[in-house]
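# pasting the sequence and the predicted coordinates here, then a few questions.
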Amino acid sequence: MRTYLIKYYDSTTALHSFVDANGSVFDCIPIEQQMSRRGQPGAIATAVDLPGWAATLAPGAPHAPARPLVQLHADFVDIYGNQMFAPDGTIPVRRLTLEGLSRFRSLRHFMQKRPGNGGGIRPPGASGPSPQVAATHRWAHAFQNVNNLGGTSFVNVWDPGIGANQIFSLSQHWYVGGSGAGLQTAEVGWQVYPGMYANTKPCLFIYWTADAYHSTGCYNLSCGAFVQTNKNWALGGALSPWSVAGGTQYELDIAFYLVGGNWWLYLGGGAAANAVGYYPASIYHGGAMATHASEIDYGGEVVGTTSWPPMGGGAYASAGWQHAAYQRQIQYFPTGGGRTDAALTASANAPCYTSQVVKYAAPWNETVWFGGPGGTHC
């Protein structure tokens, strides 16, 4: 782990630092000094507008407007008076320490979607989970098998509590290609994962794998796969405020789009200026995700051992607006161009959680409601 940390910080210069709302330290380093760019020839790729993004409407019917989340801004200051904002030409990188890594049994456990899962974990809509997955993972989600170049949705953010013998709770997108040992993904969402982030609040995260989570994959900027280009978002950083049961809902506009040989991540809108960065398709080594995904998936996942945490706001899908977790206006980008509404199938693999797909008029369109209280009998 010491060797890894030396490599992680090799040839980096922190030009500014701040502490986010969850207590995590971020160092702002020049874009070319991030792990994915060191020693790499060629220029950083250039983002484009998402197909049809200007036609999407602001939040509204059938429910009261939710509020968009803004993570970093020059007007925000941390508890020490530092601006929570990265200078031009830099990106915020979450500070890693030996103490933090030591919460994991090995470096590989730190890189995995959850520690100790080996190769057993699979996305929920993929071919049936192994017994190991059934023993630890629970999902409530909605999926569609369709060739695609990514997709988009608005995701409301919650603050589910994580208790003893519970590992994480999340809401995310999965874009999936391949199968078996060749299964590949690009993933993004929010997650409460105390073992990873040393706090119990929602954090922005990304993840990927090129070999069914066996020997490839990592969170955020941990392994030099993702190239971040936007200074306004801190991967692994706090998302706040979050939704309140019976009250204000806060949501994040999220998209992945494969264009020009890169899986681009967008947050807060579909203009090129909203692009956060990209996974080069080359990380998939000529596999399925190098050219397209074959499945889209949206919803929640929790992991526990003898007890499972709440998902979303802890309410079942039927509780609906201001109580259940949701992802709305779910659309995907067909391989032939443009964008289209998803046609999802709801699924849940445990009685502690449910999911429900509803087709609304614009601007909610295809929506999945999901969630549940968790517990010891899941």
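Looks like it arrived, so ask away.
# from now on I want contacts and neighbour counts done on CA atoms only, so please keep to that.
OK.
# helices of this structure, start to end?
For the chain, applying DSSP state H gives helices covering 2-9, 98-101, 107-111, 131-136, 194-197.
# want to throw those into CSV with distance to residue 375 and mean neighbour count?
Converted to CSV, the helices of the chain look like this (distance: least, CA to CA, whole Å; neighbours: other CA atoms under 10 Å):
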stretch, distance to residue 375, mean neighbour count
helix 2-9, 37, 13
helix 98-101, 28, 13
helix 107-111, 25, 18
helix 131-136, 13, 15
helix 194-197, 18, 20
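# and the strand ranked longest in the chain, which residues are buried?
Scanning the chain for the longest strand, with DSSP state E as the assignment, gives strand 137-156. Neighbour counts over strand 137-156 (16 or more other CA atoms under 10 Å) mark 137-145, 147-156 as buried.
# same question for stretch 281-295.
Buried residues in stretch 281-295, counting neighbours by 16+ other CA under 10 Å, are found at 281, 283, 284, 287, 288, 289, 290, 291, 292, 293, 294, 295.
# gap between residue 305 and residue 364?
Per CA to CA, to the nearest Å, residue 305 is found 36 Å from residue 364.
# can you pull the contacts of residue 236?
94, 197, 203, 204, 205, 220 (CA atoms under 8 Å, 6 or more residues apart in numbering).
# now, among those residues, which is nearest to residue 173?
residue 205 (10.7 Å; CA to CA).
# what helices and strands are in contact with the longest strand of the chain?
Counting by 3 or more CA pairs under 8 Å, 6 or more residues apart in numbering; DSSP states H and E, the packing neighbours recorded for strand 137-156 are strand 166-177, strand 250-259, strand 293-304, strand 325-334, strand 345-348, strand 354-359, strand 366-371.
# try this one next to it:
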Amino acid sequence: MTRADEDPTALSKIHAAESNHGKHWYTSTGQHVDNKGGKGTFSLFGAYVQRSADFSLLQTAVIRSKAAHAKKGTTSQTVEAGWINYPDHGKEPHLFSYFTTNGYSGDGDNIGGWNRDRKGWVQVDKDLYPGIPFKPLSTRGGNQHELEIGYHLADGNWWLWCLDRYIGYYPGSLFSQGVNAADTLADHSDIIDFYGEIFNSEEEVTTTDMGSGEWPDAGYGKAAYIHNIVYTDTKGNFQNYNGQSQLIISDAKRYNIKPSWNSASSWGSYFYLGGPGAGGKIGA
């Protein structure tokens, strides 16, 4: 067998394979605006994932892009939530939440983490919680099911809205330890995003689906979506979301998005998104 160090072509192939480990692919939208949260109605497909350490999600992220941080000067801070299939974190597709106080530089109690894995999340509802699966799920060409998900900053805390009520919160104090709260996410967000994301856990590029695996052009009944997307302005009023200024498509050959902002339809601002990943075959 020829060694990689003797064959530049072989070495190149190895490097190409290794470069996919830990990569993320996005179909992402974002709006730069001071806000106190937002929400949207998410489709509930059980996205196919190739490996248990891969994930496929639809989510919102409420961001303070240059928050004061006691140890690092400035960093990004977020509260995030959405719909995910991540077998290593739950056997079934489920509602998730995530927070970071330090720009994703490390998780830990009261620092950052998923769901209720780390201290920081305060549970209020007796039935609904980050990590809970919902059934039934949407099917391609069949019945469609959806869930309204969002965050709202109230009384200094970031409350997670799910189904028809607030289920718990991240205390604003998590984000303002040792610094002025007004300079952190404890006071307001300056970016709000809604998007799809794929995580590739191994060297070979993943065949994990985004949403249903259908392309956005397939439309209602087949493709995944988020509709009636709004943000909450600093006075507490809902405003139609427009994420065009921060539209990111990592690889249109695998995943894509089709937005409609401020539409005249009952869906308001919305988008379809999805794709079948590497290989182009849904569910494989």
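In hand now; what should we look at? Computed from a predicted structure; not experimentally measured.
# list the contacts for the residue nearest the centre of structure 2?
In structure 2, the centroid-proximal residue (CA atoms, centre = their mean) is residue 59; its distance is 3.1 Å. With contact set as CA under 8 Å, 6+ apart, residue 59 of structure 2 has these partners: 80, 81, 82, 83, 194, 195, 196.
# try residue 329 of structure 1
152, 153, 154, 341, 362, 363, 364, 365, 366, 367.
# what does the first one correspond to in structure 2?
Using TM-score structural alignment as the criterion, residue 152 of structure 1 maps onto residue 39 of structure 2.
# burial of the closest residue in space to its match that isn't next to it in sequence, as a residue count?
In this structure, residue 39 of structure 2 finds its nearest non-sequential neighbour in residue 150, 3.8 Å apart by CA to CA, 6 or more residues apart in numbering. Per other CA atoms under 10 Å, the neighbour tally for residue 150 of structure 2 reads 28.
# residues contacting residue 146 of structure 1?
293, 294, 295, 296.
# try it again with 10 Å
Residue 146 of structure 1 is in contact with 293, 294, 295, 296, 332, 334, 335, 342, 343, counting by CA atoms under 10 Å, 6 or more residues apart in numbering.
# which position in structure 2 aligns with the first one?
So the one you mean is residue 293 of structure 1. So, by TM-score structural alignment, residue 293 of structure 1 is matched to residue 189.
# my guess is its match meets residue 78, correct?
Yes - at 8.4 Å, residue 189 of structure 2 counts as touching residue 78 under the criterion of CA atoms under 10 Å.
# identify the contacts common to these two.
Jointly contacting residue 189 of structure 2 and residue 78 under the rule CA under 10 Å, 6+ apart are 61, 62, 63, 64, 65, 67.
# which residue in structure 1 aligns with the fifth one?
With TM-score structural alignment defining the correspondence, residue 65 of structure 2 maps onto residue 178 in structure 1.
# neighbours of the nearest residue to the residue nearest to the centre of structure 2 once chain neighbours are set aside, just the number please.
Closest residue in space to residue 59 of structure 2, ignoring its immediate chain neighbours: residue 82 at 4.0 Å, by CA to CA, 6+ apart. Residue 82 of structure 2 is flanked by 27 other residues according to other CA under 10 Å.
# now swap in residue 25 of structure 1 and tell me
So residue 25 of structure 1, with other CA under 10 Å, has 16 neighbours.
# just give the nearest non-adjacent residue to it, would you?
Excluding the flanking residues, the one nearest residue 25 of structure 1 by CA to CA, 6+ apart is residue 19, at 4.5 Å.
# one more: residue 365 of structure 1?
Closest to residue 365 of structure 1 by CA to CA, 6+ apart is residue 329, at 4.8 Å.
# likewise residue 233 of structure 2?
Using CA to CA, 6+ apart, the nearest residue to residue 233 of structure 2 is residue 35, at 4.6 Å.
# tell me the contacts of that neighbour?
Here residue 35 of structure 2 is in contact with 62-64, 152-153, 187-192, 231-239 (CA under 10 Å, 6+ apart).
# apply 7 Å and report the result again.
188, 189, 190, 231, 232, 233, 234 (CA atoms under 7 Å, 6 or more residues apart in numbering).
# which of those residues are conserved in structure 1?
By both residues aligned by TM-score structural alignment, their matches' CA atoms under 7 Å, the contacts of residue 35 of structure 2 still in contact after alignment to structure 1 are 188, 189, 190, 231, 232, 233, 234.
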